[in-house]
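J.: Return atomic coordinates for the entry below.
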Amino acid sequence: MNKSTKPLKYVAFPEICDVCGKKLIRMAAEADSETNQLLHHCPHRSTVVLMTLDEIEGTKAITKWIIESPCSEERAINLATELAEKMGAEMVVNHTGRLQ
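T.: Modelled structure (predicted):
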């Protein structure tokens, strides 16, 4: 099967919209890949979080993450941290390349 046509697996996460309380988080992973992408979209807050979980020298790490949102930087970082924990990450490589 061609990599671009492989089905994605979706797993629900209990992240809740601040406005409507709707649960809108999904995790997608390619069937044979160790790279996971977590996507959250809230129509009220226009929040999108995309995270990539990779393994670095035997340690699970978030190596890429993007948050597009009108929410505060603190809220965005807290959301990214919560999602990283749910994905089983042991460390996060932030946009500056430092480990957190």
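
J.: switch to C-alpha atoms for all contacts and neighbour counts from now on
T.: Will do.

J.: the helices in this structure, which residues?
T.: 73-86 (DSSP state H).

J.: And the strands in it?
T.: 8-16, 23-30, 36-42, 47-56, 59-68, 91-92 (DSSP state E).

J.: which strands and helices sit next to the fourth one?
T.: It refers to strand 47-56. Where contact means 3 or more Cα pairs under 8 Å, 6 or more residues apart in numbering; DSSP states H and E, strand 47-56 is packed against strand 36-42, strand 59-68.

J.: And this one, please, so the two structures can be compared:
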Amino acid sequence: MTSPKYDFRQFQEELAKLEQKMEKQQVAKPLGKKALAAQRMAMARDEFLALRKRHGLSVADVVAFFPEEEGIAYLQELIAAAQAKPRRTRKV
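T.: As a prediction, this is how the structure comes out:
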């Protein structure tokens, strides 16, 4: 069984394609800390909701996964976030 020839030109073409992909990714403006954190949170939320939907889980199922103290703390955080008042703007 013989392997196909892998010549130097083919290697150079593949390397050029990879470099072009890297350049395209680096051209985008880097995100700030808050934007990056928001992006990570959005991705995590989407993944979580997809898992919850796929397995048909309720909030009670998710909370029951954690130890009792952590589950209660998680619910308290959810309630506090829902009731949080927006920041007051500064009056001039």
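
J.: For the two chains, what TM-score is obtained?
T.: The TM-score (TM-score structural alignment, normalised by the length of the second structure) is 0.28; 40 aligned residues with a Cα RMSD of 4.0 Å.

J.: on that earlier part again, of all the strands of the first structure, which one is nearest Glu82 of the first structure?
T.: Each of these has some distance to Glu82 of the first structure by Cα to Cα; the shortest is strand 8-16, at 9.3 Å.

J.: the inter-axis angle of the closest one versus helix 73-86?
T.: 130 degrees (axes from the mean of the first three to the mean of the last three Cα atoms, to 10 degrees).

J.: which residues in the second structure form helices?
T.: 8-27, 33-55, 59-65, 68-83.

J.: Could you dump the ones you listed into CSV with mean neighbour count added?
T.: Formatted as CSV, these follow (neighbours: other Cα atoms under 10 Å):
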stretch, mean neighbour count
helix 8-27, 11
helix 33-55, 12
helix 59-65, 11
helix 68-83, 12
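
J.: Of the helices and strands packed on strand 47-56 of the first structure, which stretch is the most buried?
T.: strand 36-42 (a mean of 20; mean count of other Cα atoms under 10 Å).

J.: circling back to that earlier point, how about the strands of the first structure, which one is nearest Ala84 of the first structure?
T.: Of the strands of the first structure, nearest to Ala84 of the first structure by Cα to Cα is strand 59-68, at 6.7 Å.

J.: Good, wrapping up.
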